[in-house]
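K.L.:
would you be able to build a 3D model of this:
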Amino acid sequence: MRNGIFNLVTATAVAIALSASSAYAQKKYDTGATDTEIKIGQTVPFSGPASAYAGIGKTQAAYINMINEKGGINGRKINLIQYDDAYSPPKAVEQVRKLVESDEVLFTFQVIGTPSNAAVQKYLNAKKVPQLLAATGASRFSDPQNAPWTIGFNPNYQSEARIYAKYILQNHPNAKIGVLYQNDDLGRDYLIGLKAGLGEKAATMIVGEVSYELTDPTIDSQIVKLKSLGADLLYDASTPKFAAQAIKKVADLGWKPVHILDINASPVSATLKPAGLDISKDIISTNYGKDPGDPQWKDDAGIKAYFAFMDKYYPEGDKLNTVNTYGYSTAELLVYILRQCGDDLTRENVMKQATSLKNVTGSLSLPGMVTNTSPTDYRINKQMQMMKFNGERWELFGPIIEDSGPAG
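P.N.:
Coordinates of the predicted model:
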């Protein structure tokens, strides 16, 4: 009798196990996924004031072409649909609605820019469509409590700003800081983070704050004002077009402030070359990825693979432009997340995989940097290292710094 019960229990356990295994093996799809295709979409500023970022979308499209050529993801080809939003929030809304309602994508990937992402965030969360690896570091895009379907890729702007504040306090404790910032979530987050990092010294150290609009033709008057206020440290929270203008105007005025430039405006090809490499010397920023123009990486396996990819799949692209290494790194992480999804290509599982990354290392990440996310911490890049421009390229200095503070 005891053997009979044992056999019955064993048989039941085996049946349950087989049933669970069968259920696990079943394919699960949401709109945009099939046995043969994973349809995703994005908007890119191929034109407009942030067209310097167009290379991101072009590199991502090339990377996906490479993956598809090699068989796709678990036998499925990725169908990336791209639209130009000209860095215009109303246009981004129109195009993202088209992606979701007409093209019926599984999720949006790397919508580029803080204004565009801000404009579509509420809509995508209401629709429960993942806003995956959004190309922005504004704190609202790493806020699982209020926006559970949004996860940003970029280092959190407030985290980055706190690191700059730490650098300023250690190296320029008596600085008179003039702040230039883009009048949107990007610029405001950098300002909030700076003040938080400076603490009670913010009130005395910051001598002026001036903003600009994306529609402004120039920012000459803002730079003139900051100089007139006696600032000797320029904290520049902008994007490439306006950062280049700022560098030029600073030089025209014969002004010699310590110039701290946010990571979004740090690409040499997009910002420093247009401004002038000679007048960009000694600008300070931060990074979390390998600079393809830095000779220390010439024998690095990740950089070699990136160069080979560019030669074959995007030969017209500038291999040394960090806009393109950014596009490569984000596409690499996208592919990793999709592979982790297996045959469960539901929107819920996409977010589950993106928010449970464990010690993931990108091939172009700086040595020692890893990515970890959780359902309560959506920040993908929390580690950074300071760098200074030497007139030709960026040079890293100091230790890897991890921001363990709040996401916002």
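
K.L.:
going forward, measure contacts and count neighbours with C-alpha atoms only.
P.N.:
OK.

K.L.:
what's near enough to touch the residue nearest the centre of the chain?
P.N.:
Nearest to the geometric centre of the chain sits Asn154, at 2.7 Å (C-alpha atoms, centre = their mean). Counting by C-alpha atoms under 8 Å, 6 or more residues apart in numbering, Asn154 touches 133-137, 380-381.

K.L.:
same deal with Glu104?
P.N.:
Applying C-alpha under 8 Å, 6+ apart to Glu104 gives the contacts 31-32, 39.

K.L.:
let's go with 7 Å and repeat that
P.N.:
31-32 (C-alpha atoms under 7 Å, 6 or more residues apart in numbering).

K.L.:
give the helix, strand or coil label for it.
P.N.:
Under the three-state scheme (DSSP: H, G, I helix; E, B strand; the rest coil), Glu104 adopts coil.

K.L.:
I'd like to know how far it sits from Leu233.
P.N.:
As judged by C-alpha to C-alpha, to the nearest Å, Glu104 and Leu233 stand 48 Å apart.

K.L.:
ok, back up a step: nearest to Glu316, out of the contacts of Asn154: which one, please.
P.N.:
Taking C-alpha to C-alpha as the measure, Glu316 sits nearest to Ala135 out of those, at 22.9 Å.

K.L.:
longest helix in the protein, please.
P.N.:
helix 2-25 (DSSP state H).

K.L.:
can you name every helix or strand that the next helix-or-strand element following that helix contacts?
P.N.:
Remark: after helix 2-25, the chain's next helix or strand is strand 28-29, criterion DSSP states H and E. For strand 28-29, the packing partners by 3 or more C-alpha pairs under 7 Å, 6 or more residues apart in numbering; DSSP states H and E come out as strand 344-345.

K.L.:
now Leu132: closest residue in space, sequence neighbours ignored.
P.N.:
Phe109 (4.9 Å; C-alpha to C-alpha, 6 or more residues apart in numbering).

K.L.:
tell me where the stretch 301-408 of the chain has strands.
P.N.:
Counting by DSSP state E, counting those that start in this stretch, the stretch 301-408 of the chain has strands at residues 344-345, 383-389, 394-402.

K.L.:
and this one, please, so the two structures can be compared:
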Amino acid sequence: MRRVRSVVIFAVALLLTSCAGAGESTGGETGAGADAAPGVTDDSVVIGTHQPLTGPAAPGYSRISVAAKAMYDYINDNGGINGRRIDYRVEDDGYNPTRTVEVVKKLVLQDEVFAIVGGLGTPTHSKVVRYLNQQGVPDLLVSSGASQWDDPGNSPMTFGFQVDYEREGKIQGKYIRDHLGGRKVGLMYQNDDVGRDAQAGLDRFIKADVVSRQGYDPANTDVLPQLSALKDSGAEVVVCSCVPAFTALTILTAARLGYRPRFVVSSIGADPVTLTGLLRDFARRGGAEVSAAALLDGLIGTGYLPDVASDDPWVALFRQVHDRYIPNEPFTNTVAFGLAQAYTFAQALKLAGRDLTRGKLVDALESGKITGPGVTPFAFSAGSHAGYTGAFVFQVNPDTTTRQLQGPMVTDRGSGAVRPAPAHRSTPADIALVGT
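P.N.:
The predicted structure follows:
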């Protein structure tokens, strides 16, 4: 395990770039006119994104844009949106904020994209929010749960996508109080917006039960001090508000210490397929083998999109697109994320109408008419640019499949109740996106 630990630390250092910069101010005024429509022709609309196709975040995340392109290909082959094909331009930023600025400016100034869609990462995207808003470029469905994307006053062109960390923390906290009550709780969190927002939500329900709070610096991959402190505190439940590599590192380090708490993991780091790969890879780099299934057994996670193993009409559509356009890609929840995000953008594009402008696209997002594919509604309105409003709770089985422990719940970022999500969800048939 000493060899595993040293290689894990090295591997994670290569794999992961931190979310530093998440708390920076990104406000700015809208510069270009709302009636602008660069990138739009009679038969096409050009959009762009920055993604980690290479570099430390590429494993797993590089497949998101592959999945998104598959969805756009499917839509284009079925007539496009309002008679226009979607021309999807993907730039590799290597998960390097400096490179993100460069490629986003290229997309705006050279490619003249109509919108940026699904830009990935808090440290990266936080560096371009001000610029995009000053240029009047729609900045849609950011791939991060930071609350800073929900700032329509300062960033009117920016919209989130996934459930934000505070809402998710509230749902996790209430579940722990209701089902794991009386146990000592330890918090393992990233020292930025992820950790701050998650703790704010958790503390609304389990603050009195928390016996240890351990933040990690993403630049320091040795989490042995944090796990030792959690073990010494007697924490029986550890809530990990961590990205996937640090979730895996936390689990491996706990195993090294002979420490086996009940892990509760946020959606950003709870995908069993991703964790299985990371646990095995880290161990093999150290010349060892681990049973990922044994390490993940009983882990509790949260999610806001239907699991790819579920019997869900959106999953059926996603599988159809996957099998036709990217059949050699594993059909994972990460792939489903890219498919869902692309479909959501296409729905907004359709609502914006044939006489397309950037202002009309923003109006479509704020209309409250965007539905699916998630298990909870979006918060989108003129007063809120937050994404999904809640999540469900699941548990990892001994074979790394999952089962749902609690149905979808919704809440706010304040003192509002955690309550069941609306029972009705729009299906792909209800929206009838393609062929129109």
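
K.L.:
superposed, what's their TM-score?
P.N.:
TM-score for the superposed chains, counting by TM-score structural alignment, normalised by the length of the first structure: 0.84, backed by 368 aligned residues with a C-alpha RMSD of 2.2 Å.

K.L.:
thinking again about what came up before, adding distance to Gln95 of the first structure, write the strands of the stretch 301-408 of the first structure out as a markdown table.
P.N.:
Output for these, formatted as a markdown table (distance: least, C-alpha to C-alpha, whole Å):
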| stretch | distance to Gln95 of the first structure |
| --- | --- |
| strand 344-345 | 23 |
| strand 383-389 | 33 |
| strand 394-402 | 36 |
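
K.L.:
what about the residue nearest to Leu132 of the first structure, how many residues nearby?
P.N.:
25 (other C-alpha atoms under 10 Å).

K.L.:
OK, contacts around it?
P.N.:
40-42, 131-134.

K.L.:
what's the closest of those to Asp185 of the first structure?
P.N.:
Ala134 (13.7 Å).

K.L.:
sec struct for the alignment partner in the second structure of that closest one, please.
P.N.:
In the second structure, Ala134 of the first structure lines up with Val142, judged by TM-score structural alignment. On the three-state scheme (three-state DSSP), Val142 of the second structure is labelled strand.

K.L.:
neighbours of the corresponding residue of the first structure for Leu299 of the second structure, just the number please.
P.N.:
Alignment note (TM-score structural alignment): Leu299 of the second structure maps to Ile283 of the first structure. Ile283 of the first structure has 21 neighbours, counted by other C-alpha under 10 Å.

K.L.:
next up, the contacts around Ile283 of the first structure.
P.N.:
Ile283 of the first structure neighbours (C-alpha under 7 Å, 6+ apart): 259-261, 388-389.

K.L.:
likewise for Glu160 of the first structure?
P.N.:
Contact partners of Glu160 of the first structure, counting by C-alpha under 7 Å, 6+ apart, are absent.

K.L.:
which residue lines up with it in the second structure?
P.N.:
So, by TM-score structural alignment, Glu160 of the first structure is matched to Glu168.

K.L.:
so that match, which state does it fall into?
P.N.:
Once three-state DSSP is applied, Glu168 of the second structure turns out helix.

K.L.:
quick one: it from Gly372 of the second structure, how far?
P.N.:
Taking C-alpha to C-alpha, one finds Glu168 of the second structure at 18 Å from Gly372 of the second structure.

K.L.:
and for Pro327 of the second structure?
P.N.:
24 Å.

K.L.:
in terms of neighbours, single out the busier of these two.
P.N.:
Gly372 (23 against 12).

K.L.:
so what corresponds to that one in the first structure?
P.N.:
Gly372 of the second structure maps onto Thr361 in the first structure, by TM-score structural alignment.

K.L.:
repeat for Gly83 of the second structure
P.N.:
Aligned partner of Gly83 of the second structure by TM-score structural alignment: Gly75.

K.L.:
how deep is its match tucked in, by neighbour count?
P.N.:
Applying other C-alpha under 10 Å, I find that Gly75 of the first structure has 12 neighbouring residues.

K.L.:
tell me who's in contact with it.
P.N.:
Counted by C-alpha under 7 Å, 6+ apart, Gly75 of the first structure has contacts Thr36.

K.L.:
ok, now the one 4 residues further on?
P.N.:
By C-alpha under 7 Å, 6+ apart, the contact list for Asn79 of the first structure reads 37-40.

K.L.:
what about it, helix or strand, and which?
P.N.:
Counting by DSSP H and E, Asn79 of the first structure is part of strand 77-84.

K.L.:
the helix or strand following that strand vs the second structure, average distance?
P.N.:
Downstream of strand 77-84 of the first structure, the first helix or strand assigned by DSSP H and E is helix 89-97. With mean C-alpha distance after the TM-score superposition for the first structure, helix 89-97 of the first structure departs from the second structure by a mean of 1.7 Å once superposed.

K.L.:
tell me what angle helix 89-97 of the first structure forms with strand 77-84.
P.N.:
Relative orientation of helix 89-97 of the first structure with respect to strand 77-84: 160 degrees, computed using axes from the mean of the first three to the mean of the last three C-alpha atoms, to 10 degrees.

K.L.:
and the next helix or strand past helix 89-97 of the first structure?
P.N.:
Following helix 89-97 of the first structure in sequence, per DSSP H and E, is strand 107-109.

K.L.:
give the aligned equivalent of Val52 of the second structure in the first structure.
P.N.:
For the record, residue 52 of the second structure is Pro, not Val. Aligned partner of Pro52 of the second structure by TM-score structural alignment: Pro45.

K.L.:
no no, Pro272 of the second structure
P.N.:
Match for Pro272 of the second structure (TM-score structural alignment): Val268.

K.L.:
which one is its match nearest to, not counting chain neighbours?
P.N.:
Asn321 (6.7 Å).

K.L.:
hmm, that neighbour is touching Thr271, no?
P.N.:
No. At 10.2 Å, Asn321 of the first structure does not count as touching Thr271 under the criterion of C-alpha atoms under 7 Å.

K.L.:
show me which of those two is the more surrounded one.
P.N.:
The neighbour count for Asn321 of the first structure versus Thr271, taken as other C-alpha under 10 Å, is higher for Thr271 (23 against 18).

K.L.:
check contacts around that one.
P.N.:
So Thr271 of the first structure contacts 240-241, 243-244, 265 (C-alpha under 7 Å, 6+ apart).

K.L.:
I'd assumed it was in a helix, is it?
P.N.:
Yes. Counting by three-state DSSP, Thr271 of the first structure is found in a helix.
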